[in-house]
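[1] A structural model of the following input is requested.
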Amino acid sequence: MSFNQFRLSSEILKGLKDTKIDHPTPLQKKIFKAVQEKKDLVINSTAEEKPEIGYLLSLLNDLSRSQRKQGTRAIILTSDPERVTALDEWIWAIGYHSDTGSAKFTEEGSLKQQLNELSAGPVIIVATPGRLAELLENGKMIFREVQQMIVDRAELIDNWKQVEVISNRILGTCQRIFIAAKDSKVLRDAEKLLLKEPELVTTRKKDAVPEPETKQDTSPVLKEITQYYINVPPRAKITTLMNHLENHSSDSVVIFTASRKTADRLYKVLRKADKRAVSVHKGLEEKIFDERFERFTSGDVQNLIAGELSAGELPLEFASQVVNYDIPEEVEEYRLRADLIGSGKAARIVSLVSRQDQKDMSTISSSLGHAPEEIPLPKAVKKKITPVESEKKSPKEPKAKSAGKQKTGGKPRNKSSRKSSKPANSDTKLRQLPRPTFDQLEGGRSGKKEKKGIFGFIKGFFGGNREE
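    Sure thing, here's the model as predicted:
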């Protein structure tokens, strides 16, 4: 997923390109969305995960579209002088094309010179809490336009009174954000003192951040969950999905698709089959998104279709089953989907693997060190497979040819039959599966529709609707 969906200005996009940041991680996307709600936040993240891409992009984007480049709008506090420098340089690089910068303040600089710089009203302040608190006390300054106060690496702050001094000099509405790699009693006391009903932002089940041995934390979760895949014949994803859901009619199911268009179309398919479902994607207004999501979490509907969304963006506690209608291209996204359904219950992941998905599924299996177990096609789908021999002997074929207005209508079918003169094996049978009739929707990432017009009419007349 690219940054285009964040609706960033061209200047900010150029800055991201300059710094070779191609796309946000699931955590950064979740942070970006949470920051836009203007609530106080506690973000569970390490510095290596670059949470600033999530919490600062929204502010930098607003500043890039503003004509006014003076007046402090954000304060970033961190106890590590090297981290101060790193954040200051990152802001300069991202905001370069929009002429948006920051000023840094640490104990290493001249107090008098820094006081003059602070009086000039830098748009973004990056500082150690001790030095900024000292400057504010000496200059008797207050802030009236600060929109964000961010405490980076909050677990390393050793003097929260300095942070409190700075916070008290911010007048008006201000969003306060703590970023911490791990929890502690001291940190929780600071949250109670400075934050108002903060929300936790994380892609992990636990507050504690894993040590560098990340694989040791994620692999057991994956192994505890039963993982399956279904080898889907060409043009049969819809049929396979519907029959799979029918065989597990009591489950609550989250269905992931690669596009919002496919999500909406799948919703129509399920509703046509009298199955209770809702679809969600980034294109929805926040109110509508929340209403639909609440219908699923409350049990009002059994199926949630998520289009072009990461599992990390769904605050879901449990689902009986996750179905990958489209296989994720990134291994990390597969891990997030596995983590989504939790453990300790009869939960499972089922991936619908078509030919175009096989490469992605192979990459995921190689990364995880084990492959999901294959389960057979639903019986109802198998019954729709037409052997080549039966097509040759079909008494309806000559009749269908005589009814057509164009002589070329029957040629491709006869030619195809001659090519299939070899003994029919299971793979040949799968290739003969008719198209599903659900809204003329094919499986896979494209979601293309069947061609219409005179060709579509002739094709439908000669057996295109055999599933009916």
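
[2] contacts, neighbours, all on C-alpha from now
    Fine.

[3] C-terminal to whichever strand or helix holds Glu389, what's the next element?
    According to DSSP states H and E, Glu389 maps onto helix 388-392. Per DSSP H and E, the first helix or strand lying C-terminal to helix 388-392 is helix 396-403.

[4] Mind listing what's buried along that following helix?
    Applying a neighbour-count criterion of 16 or more other Cα atoms under 10 Å, one finds Glu397, Lys401 buried in helix 396-403.

[5] Same check on stretch 240-247?
    For stretch 240-247, using 16+ other Cα under 10 Å, the buried residues are Thr240, Leu241, Met242, Asn243, His244, Leu245.

[6] from those residues, which ones fall inside helices?
    Thr240, Leu241, Met242, Asn243, His244, Leu245 (DSSP state H).

[7] Quick check: the farthest pair among those residues?
    Thr240 and Leu245 (8.6 Å; Cα to Cα).

[8] what about Leu200, which SS state?
    State at Leu200, reduced to three classes by DSSP: H, G, I helix; E, B strand; the rest coil: strand.

[9] In contact with it, which residues are there?
    Leu41, Val42, Ile43, Asn44 (Cα atoms under 8 Å, 6 or more residues apart in numbering).

[10] Distance check, the residue nearest to it when sequence neighbours are not counted against Thr363.
    Using Cα to Cα, 6 or more residues apart in numbering and skipping the chain neighbours, the partner closest in space to Leu200 is Val42 (4.9 Å). Noted for Val42: a distance of 34 Å to Thr363, by Cα to Cα, to the nearest Å.

[11] Ok, Lys33 next?
    29 Å.

[12] Also Arg265?
    Taken as Cα to Cα, the span from Arg265 to Thr363 is 28 Å.

[13] Report all helices and strands that the helix or strand where Lys415 lies contacts.
    Lys415 is part of helix 411-419 when elements are defined by DSSP H and E. If contacts are counted by 3 or more Cα pairs under 8 Å, 6 or more residues apart in numbering; DSSP states H and E, helix 411-419 sits against helix 388-392.

[14] one more, for comparison:
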Amino acid sequence: MTETRMQPNGNPFAGLGLSDPLLRAIREVGFEEPMPVQAEAIPIMLAGRDLIAQAHTGTGKTAAFALPILQRLEPDGTAPQALVLTPTRELAVQVAQTFHRLGKYLDTRVLAVYGGQPIERQLRALRHPVDVVVGTPGRVMDHLRRETLRLDQVRVVILDEADEMLNMGFIEDVEWILERTPRERQTGLFSATIPDRVAELARRYLRDPVRIAIEPERVTAPRTTQVFYEVAPRAKVEALARILDLETPASAIVFCRTKSGVDELAHALQALGYAAEAIHGDMSQVQRDRVMARFRSGQAELLIATDLAARGLDIPIVSHVINYDIPSDPESYVHRIGRTGRAGAPGVAITLVTPRERWMLRTIERAIGQRLQQRTTPTRQQIVQRQRELLGASLIEMIERNDLDWAMRLVDELAAYHDPAVIAAAAVKLLAQQRNLDPERAESLFEEETDQPEPGMTRLILNLGRRDGIRPMDVVGAIANEARIPGKRIGQIEIGERQTTVEIPEELTERVARALSRTRLRGKPVRVETTRTRPAVR
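    A predicted model of the protein is given here:
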């Protein structure tokens, strides 16, 4: 195995041998100079060599393999010429979007295939010629078994975030896929770390690869309390509301990934009674100025924003920064949480992480050199207790000031008509309303469960999860084979550390539950529970 380590040379992209259509797209995307991993990897891949690149997320590695793949695509192909495997659907979508942007002037046909998206949509797309397929191992295997995806003309295979695919139990799946690609292919392996199992994979499937290692720039996080909550995607709004009620931030910025996400979250929080304002690039300057005026004056306690909208804003010190959507790279994370904990003031940075986003969290932790503290979503009882504590502390502080003469005179007057305890209770309730602290509201706010299955679907909870080696394909296979149900009727699957949830049509609940209870997954018996359902809209 050949190893090279070159220093970043700062050459512009034109010096890397890329075509004019690619250079034009690169200028429009905004790249000015190649990043180190791009400067090293692009010439190697353009030469047709296999490559092992040790590089973290956020170092520009996607463009490092996308650009040479785009350069070498044969025009008017009838089957996929390149396959990119990623550990998660979120990364698959990001990689596919990069191919679309950089291949804009080459009319490149790119398709992302991943679980959680209706397979019928992917089947329709695969009936037409596709140049590049980006997918998760499970869904790629599904298409190969259905014979809806051909790999016989694939000339380049990229394994992106190989160590994360190992951590998520996908290495055997990756090997199964590689065995079905042409032997005379070019293979690129990109990974933040090279554990033994990944190194073994490289020895088996790569031919005399060049190895490069890019040292990530150390990013430092400010001195602030950093925590994360792992939540299901459909429970994020509820989880955020509970966290807000527990933390009671004086002012906070909540970051979302997209402009539409900002609007949706702001409306959801406003409907729950929070003083939230949205700000993003589609708003006029007048609208943005009004929002910022309300936020600075305290009329709005929560500013819901995209990264782009928050840059350059004169935002005062905030007590909390909340990553409603986890950022895709460590630099963005540090930039966001730098909004709190300024000038020596204490700050809190909170990140909501879905199970599929744990790999992004680990990337951030490696880059900043510290682990985030994990907390569990607050219960209603915890919220009620916390708000009572805050009210009690406010009252004790007022009592210790010993400045109650006029208030005592008023109590004396009212005591002629009402019990002093009732007067005190009324005063406490007024204080709670003025400070937006209402234990009664906290106790009733989440009576309606928001994390429910889709209409007409039932959610089954299985007692096995990631720690048991469970993968989506295991669940689909067990249901399809044991209950005799087509895979396309199976809904959303979420695999947690200790349990798995799967949605199925309501009318098949008993049939699937019985079938699963009689089978074993990864050699372990299955216990099944059923959650509440909503009736289908008719």
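
[15] Can you calculate the TM-score here?
    Scored by TM-score structural alignment, normalised by the length of the first structure, the superposition of the two chains gives a TM-score of 0.42; 208 aligned residues with a Cα RMSD of 2.2 Å.

[16] picking up where we left off before, can you redo the ones in helices among the buried residues of stretch 240-247 of the first structure as TSV with distance to Leu16 of the first structure?
    Below are those laid out as TSV (distance: Cα to Cα, whole Å):
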residue	distance to Leu16 of the first structure
Thr240	41
Leu241	39
Met242	42
Asn243	45
His244	43
Leu245	42
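
[17] more crowded one of Arg265 and Thr363 of the first structure?
    Higher neighbour count among Arg265 of the first structure and Thr363: Arg265, with 18 against 15, using other Cα atoms under 10 Å.

[18] For Gln227 of the first structure, give me its contacts.
    Residues in contact with Gln227 of the first structure (Cα under 8 Å, 6+ apart) are Arg348, Ile349, Val350, Pro372, Glu373.

[19] how about the strands in the stretch 251-400 of the first structure?
    Applying DSSP state E, counting those that start in this stretch to the stretch 251-400 of the first structure gives strands spanning 253-257, 277-281, 303-307, 321-324, 348-353, 373-374.

[20] What angle do strand 303-307 and the first one make with each other?
    It refers to strand 253-257 of the first structure. Counting by axes from the mean of the first three to the mean of the last three Cα atoms, to 10 degrees, strand 253-257 of the first structure lies at 20 degrees to strand 303-307.

[21] Strand 253-257 of the first structure packs against which elements?
    Using 3+ Cα pairs under 8 Å, 6+ apart, strand 253-257 of the first structure sits against strand 303-307, strand 321-324.

[22] and Val286 of the second structure, how many neighbours?
    Residues near Val286 of the second structure, counting by other Cα under 10 Å: 8.

[23] Now name the helix or strand holding it.
    helix 285-297.

[24] and that helix, which residues are buried?
    For helix 285-297 of the second structure, the buried set under the neighbour-count rule, 16+ other Cα under 10 Å, comprises Arg288, Val291, Met292, Arg294, Phe295, Arg296.

[25] so where do the strands sit in the stretch 1-150 of the first structure?
    Using DSSP E, counting those that start in this stretch, strands in the stretch 1-150 of the first structure cover 41-44, 74-77, 102-105, 124-127, 148-151.

[26] among those, which is nearest Lys459 of the first structure?
    In terms of Cα to Cα, the element of the strands of the stretch 1-150 of the first structure nearest to Lys459 of the first structure is strand 41-44, at 55.9 Å.

[27] Tell me the buried residues in that closest one?
    Buried residues in strand 41-44 of the first structure, defined by neighbour count with 16+ other Cα under 10 Å: Leu41, Val42, Ile43, Asn44.

[28] The third one touches Glu191, doesn't it?
    By that I understand Ile43 of the first structure. No: assessed by Cα atoms under 8 Å, Ile43 of the first structure is found out of contact with Glu191, at 11.8 Å.

[29] Scan the second structure for its longest helix.
    Identified as the longest helix of the second structure according to DSSP H is helix 380-401.

[30] buried set for the helix or strand Glu529 of the second structure falls within?
    Glu529 of the second structure belongs to strand 528-530 when assigned by DSSP H and E. Buried residues in strand 528-530 of the second structure, counted by 16+ other Cα under 10 Å: Val528, Thr530.

[31] Give me the contact list for it.
    Contact partners of strand 528-530 of the second structure, identified using Cα under 8 Å, 6+ apart, comprise Thr458, Arg459, Leu460, Ile461, Leu462, Asn463, Ala513, Leu516, Ser517.

[32] When you filter these down to buried only, what's left?
    The buried subset of the contacts of strand 528-530 of the second structure (16+ other Cα under 10 Å) comprises Thr458, Arg459, Leu460, Ile461, Leu462, Asn463, Ala513, Leu516.

[33] which two from these end up farthest apart in space?
    With distances taken as Cα to Cα, the most widely separated pair in these is Thr458 and Asn463, at 16.4 Å.

[34] Give the other helices and strands that the helix or strand encompassing Leu189 of the second structure contacts.
    Using DSSP H and E, Leu189 of the second structure sits in strand 186-191. If you count contacts as 3+ Cα pairs under 8 Å, 6+ apart, strand 186-191 of the second structure packs onto strand 51-54, strand 156-160, helix 162-167.
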